[in-house]
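Asker: Starting from these lines, generate the structure:
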Amino acid sequence: MQPLTDKLQELLDIPTLQPNEALCCFEEWDSLAMIALMSYAQKHYGVFINLDELCSAQTLQDICDLIETKKSQRGGGR
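Answerer: All right, here's what the predicted structure looks like:
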């Protein structure tokens, strides 16, 4: 999910982000960044992530897993 990684790097204003880095370590990981990422996920991946779900995600990998889970539920459940 390189586009997601790129978007998070842009939102956090950092050059690189490893999949298992803790997002809470970045000052820029705030509610505005979360809302921007929620919008990005809906636009680019067709999934809705609510704020509680995103707040529980600790790393980029957690967000990727969440998006993949929602994509598979959407495809398999309808």
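
Asker: drop to CA atoms for contacts and neighbour counts, all remaining ones
Answerer: Will do.

Asker: Any idea which residue is closest to the centre of this protein?
Answerer: Per C-alpha atoms, centre = their mean, the C-alpha nearest to the average position across the chain is that of I63, at 4.2 Å.

Asker: That one contacts L51, correct?
Answerer: No. Assessed by C-alpha atoms under 8 Å, I63 is found out of contact with L51, at 11.9 Å.

Asker: Before we compare anything, build this one as well:
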Amino acid sequence: MENFLAEITEILEEESVELTDELESFEAWDSLTVLSIIALCDSEYGVALSAEEIDNSGTVLGLRELIESKM
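Answerer: Presented below is the predicted three-dimensional model:
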């Protein structure tokens, strides 16, 4: 999880991302972004997430906690 913020920042096409940021507030937030997060979680963390779980996580911190809970 060391590079989590950097990876999410890249997926969201932002210069920086804070843990408190709402996922849906990003301009790049769409179904392709969700698919990119699903692929990242599978390849980097060995975790399978659904689009619904990602949407329900709400914030960047919520997403990180979701991933950690499944590791």
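
Asker: Tell me how the two chains score on TM-score.
Answerer: With the length set by TM-score structural alignment, normalised by the length of structure 2, the two chains reach a TM-score of 0.91; 71 aligned residues with a C-alpha RMSD of 1.0 Å.

Asker: quick one on the thing from earlier: C55 of structure 1 versus the residue nearest to the centre of structure 1, what's the distance?
Answerer: From I63 of structure 1 across to C55 of structure 1, the span is 10 Å (C-alpha to C-alpha, to the nearest Å).

Asker: likewise S72 of structure 1?
Answerer: S72 of structure 1 is 21 Å from C55 of structure 1, by C-alpha to C-alpha.

Asker: Who are the contact partners of A41 of structure 1?
Answerer: By C-alpha atoms under 8 Å, 6 or more residues apart in numbering, A41 of structure 1 lies in contact with 47-49, 67.

Asker: Structure 2: helices as residue ranges?
Answerer: Applying DSSP state H to structure 2 gives helices spanning 4-11, 31-45, 51-57, 60-70.
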